[in-house]
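Student: Sequence and computational prediction follow.
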Amino acid sequence: MTRSRGDEEIACDESGSDGENLPAGNTDVFAHGSVRLRTDIAAECFRELRHRIRSPAEEYKANHLLREKHRAVLEWLLAPGGPVHGHAHVHLIDKAFFVVDRTVGLLLDDGDDGDRGLDAVTLYRAGPHAFGDEGWQDFLTAAHQLLRVRTDHGPSAPVEAFFRVVDGLRRANGRTTVSAVLDRLAAARPVAEDHRARIAATGPPLVPLLDPLLPTVVATVRHWSAGGPGPVRLVHDRQNMLTPQRMAWVAESVRPAGAGRVEWRLVEARLDVRVQYRPTSSPESPGRSPPTRSTAVATHGSPRCCARTSIRDPCGATHPAGSGCAGMRPTRACAWLVETPQEDPAAQDHRLS
C-alpha cells in the first residue's frame, strides 16, 4: 500500500532538540514524530483527550499523557483500534551515538561505509567501559567541540583538545577493543584541521554535522513515500533550521530513494492540532543512559497496549514490541524507528467510538 497519497498531509514535530549542544542536552534522545491524520479526526480526538484528562491546557504535551493516573487514556490513544494506531511514525536518535557516528564519519571517511559504521558501533558500545565514565565524557565533549560550528577560541583549539584526549585514551587503552579505532582517529588529524579551517574560511555548512533534525526529516519522508512516487506533503512545526535552502536539500536527499516531490507547510504547533501529536523525549523518559526497547516503546505506546507495534533497529532487524530486549543499542543509522502497521486513512472514521 502506498503510505502517502497526493491529497494527504503528514504532520510533523520534534522533541528533545538541543541544537548542536548534544552531550550537555536535557535528554539522551532526539525524537521526530509524524502522523497521517485528517484534521477533523485529529480535532475530534483532542476533544476526547480533553474530556478524559480534564486539563485546561490549550496545547497538550506528552506529560499530560505520561502521568500514571492517565495511563488508561494513553492506552486508548495508542492501542489497536485507537485513533493513531497505524497512522504514526517516530524516529529516535541516541545523541551520544550521533556524536560518535558523525565524528567517525568525518575523520575516517575512506569510502567504505561499512567500516565506518563498525568503528562507530565499536566506540559506542565499548568506549564507556574501556574509557571509564570520565574518559567517555571527555571523548564525547572533545568530539562535540571538534564538530560543532561555533567555537569560543580559534579554529585550532578544538583540534588540539580532541587529539589530546584521543592520545590520552590511546595510552590508557593499549590492548582493548577500541585501541585500533583510536589509532585510526589519531592518524586523521589533517582531516580535522581541514574541517575547522573550512568553517573558519567559509562559515557554517548548509547542514550542520551535529543537528539531528534534517536527517530525521529525510528518514520521515522516505518512510511516508515508500510504496509510490507521489508527492509527500509535510506540515511541520516552525523551526529556524527549516530554511528554504535546507528544505530543498531534504528534497534532493530523498530523490535517489525514489521519493516524489516534497511539499512543505510550516505552522505553529498550537494552530494545527495534528502537529500536537508530537513524540516525547521528556525528562519522564529514562535519561543519561542509552534508551532500551521499553524506552522506545514508551515513546509510541507500550508492549501491553501496542502488541502489533514493532521496533526496527538500524541494522534492519525487526523486534516485536512485546518481547524483552533490554539494552538494545543503535548501529550505523544511529536511530530506532517506532512504527505501527499502515492502515487506510478511511479507517480513521471508525476510531473515536
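Tutor: Looks like it came in fine. Residues are numbered from 1 along each chain as shown.
Student: contacts, neighbours, all on C-alpha from now
Tutor: Fine.
Student: Would you map the strands across the stretch 1-150 of the chain?
Tutor: Ranges of strands in the stretch 1-150 of the chain, per DSSP state E, counting those that start in this stretch, are 9-15, 29-35, 88-94.
Student: Determine which stretch of those is the most buried.
Tutor: Mean neighbour counts were compared across these using mean count of other Cα atoms under 10 Å; the top stretch is strand 29-35, at a mean of 28.
Student: quick one: that strand to strand 88-94, angle?
Tutor: 170 degrees (axes from the mean of the first three to the mean of the last three Cα atoms, to 10 degrees).
Student: put this beside the first:
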Amino acid sequence: MSGNLADGERGGAAGAFLEIACDESGSDGENLTGGNTDVFAHAGVSLSVASAAATVREIRDRIRSPAEEYKANHLLREKHRAVLEWLLAPQGPIHGQARVHLMEKAFFVVDRTVGLLLDDAAEAAVLFRAGRPAFGEDGWRSFLEAANQLLRVRHDGDPVDVFYGTVDTLRRTCPGTDAARILERLAATRPRAESYRDGFLAGPPLIPLLNPLLPAIVRTAALWSPDGRPVHLVHDRQNMLTPERIAWIGETARQTGIRLAGMRLVVARDDTRVQVADFLAGIARKIASDELNGRGDPALTALLRPYVDPDSVWGDARSGALLAGPVTG
C-alpha cells in the first residue's frame, strides 16, 4: 500500500480505509495465572508512518539511551517521567489517535471457565467478586490455577480431577454464599469438562479458549470502525498469528459486522507505528496493573484514561479509575 494521506488513512480500489498499527503487552500464552503479568494489553494507533517516526525520534532524543530498540520500560523509568507524561498528554503526539484494550487475566480465566461449563456469563462476574473474600487468598488462588489448567491445551496431570477436587473442597468452606452457590452448579458439570478435554485428542484447537490475543485483535478492529468504516490492521509478527487464525479473525469480524479490510504482519522494529503501539500497550499494562494492585499513580491513570477501551475486560470495581464509563466484564 502507498499513499500520502492523513494519519492512518489509506486509499485503494475499494475506497478509503483506516490503517491501524497494533501490538500487545503481557502475553503469557494460556498461562494466565502463573505468568509474569496480571494484565494483558492490546494497543492500536492510527498514526502515519511519518508521524510515528517523528514520535519515536523525539522519544529517543529525550531519553538518550544507547539501546538499539526502545521499549515501554524506557518510558516507565522514574527518571523519564516527563517523557511519559508528554507522550500521553492531551497535547501529545498520540492523543486521539491511539486506543488500548485491557484484560484482567484472572477474570478472563473465570469468565471462560464459567462460560464453558455453565454457559452463564453473568455468573462469572458474581463468582469473581465473591470468590476471594469467600475462599480466602490461598483458596482463591487454588481455584484460579485449577481453572487455568482445566482450560489450557497443555497441562500437567489430570486437570479435570484437580479442578473438581478444588471445587468440592472450596464449596464446603463458605456455605450460603454466592460463591458456594456457583461452585455447587460447577460441581455438576464434570461431563462437559471431560467432553472439552476429549476434544483435544484430535489435536490442539485452532483457537485456544484461553489465549487473549485473538479476541483482543477483533475488539481492536471494532474500536476503530464504530461507524462501519473499513479498517486494515498492521500487526507485530507473532507465532500465534498463523494464516488460519488470521482467517478466523477476519471471519469473526465479518460475522459481528466489523469491516476488517485485511491484516498484515510486520517486524516491529521495521515499522515505527507498531513501535508506538508497543509503547502504549506496555505503558497501559503497567499502569493498569498498578491500579489493580492498590499502588496506582493518580496522575498517570488520569493520563491513560482517554486511551482505554470502555469495553475492557475487568472483574470488579478496582478498575473503575481506568475507565471512562462504567466497569464492564
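Tutor: Structure received. Here the structure is a predicted model, which is why all the values come from computation and not from measurement.
Student: Any chance you could compute the TM-score here?
Tutor: Overall, the chain-to-chain superposition scores 0.85 on the TM-score scale (TM-score structural alignment, normalised by the length of structure 2); 310 aligned residues with a Cα RMSD of 3.0 Å.
Student: Output the strands of the stretch 1-150 of structure 1 as JSON lines; include the columns distance to residue 240 of structure 1.
Tutor: As requested, these are arranged in JSON lines below (distance: least, Cα to Cα, whole Å):
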{"stretch": "strand 9-15", "distance to residue 240 of structure 1": "13"}
{"stretch": "strand 29-35", "distance to residue 240 of structure 1": "16"}
{"stretch": "strand 88-94", "distance to residue 240 of structure 1": "20"}
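Student: Among these, which comes closest to residue 265 of structure 1?
Tutor: Residue 265 of structure 1 sits nearest to strand 9-15 of all the strands of the stretch 1-150 of structure 1, at 9.4 Å, using Cα to Cα.
Student: Read off where the closest one ends up in structure 2.
Tutor: Mapping strand 9-15 of structure 1 onto structure 2 (TM-score structural alignment) gives residues 19-25.
Student: contacting residues around that stretch?
Tutor: Contact partners of stretch 19-25 of structure 2, identified using Cα atoms under 8 Å, 6 or more residues apart in numbering, comprise 8-10, 40-47, 213, 224, 231-236, 273-275, 277-278, 281-282, 285.
Student: how big's the offset between that stretch and structure 1?
Tutor: When structure 1 is overlaid, stretch 19-25 of structure 2 sits 0.8 Å from its aligned residues on average, using mean Cα distance after the TM-score superposition for structure 1.
Student: what distance separates that stretch from the centre of its chain?
Tutor: Average the C-alpha atoms of stretch 19-25 of structure 2, do the same for its chain, and the two points are 12 Å apart (Cα atoms, centre = their mean, to the nearest Å).
Student: secondary structure class for residue 232 of structure 2?
Tutor: Under DSSP: H, G, I helix; E, B strand; the rest coil, residue 232 of structure 2 falls in the strand class.
Student: residue boundaries of the helices in the stretch 201-329 of structure 2?
Tutor: Assigned by DSSP state H, counting those that start in this stretch, the helices in the stretch 201-329 of structure 2 fall at 213-223, 243-255, 272-292, 298-304.
Student: Now distance to residue 34 of structure 2 too, for these, in a markdown table please.
Tutor: Rendered in a markdown table, the data for the helices of the stretch 201-329 of structure 2 read as follows (distance: least, Cα to Cα, whole Å):
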| stretch | distance to residue 34 of structure 2 |
| --- | --- |
| helix 213-223 | 17 |
| helix 243-255 | 25 |
| helix 272-292 | 15 |
| helix 298-304 | 26 |
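Student: And these: which comes nearest residue 125 of structure 2?
Tutor: Using Cα to Cα, those put helix 272-292 closest to residue 125 of structure 2, at 16.0 Å.
Student: relative to strand 17-25, how tilted is the closest one?
Tutor: Counting by the same axes, to 10 degrees, helix 272-292 of structure 2 lies at 50 degrees to strand 17-25.
Student: List the contacts of residue 210 of structure 2.
Tutor: Taking Cα under 8 Å, 6+ apart as the contact definition, residue 210 of structure 2 lies against 29-30, 32, 108-109, 112, 151-152.
Student: Return the member of these nearest to residue 251 of structure 2.
Tutor: Nearest to residue 251 of structure 2 out of the contacts of residue 210 of structure 2 is residue 112 (Cα to Cα; 21.0 Å).
Student: give me every residue that touches the equivalent of that closest one over in structure 1.
Tutor: Aligned by TM-score structural alignment, residue 112 of structure 2 pairs with residue 102 of structure 1. Taking Cα under 8 Å, 6+ apart, we find residue 102 of structure 1 in contact with 209-210.
Student: Residue 219 of structure 1: which of the strands of the stretch 1-150 of structure 1 is closest?
Tutor: When the strands of the stretch 1-150 of structure 1 are compared for distance to residue 219 of structure 1 using Cα to Cα, the nearest one is strand 88-94, at 7.7 Å.
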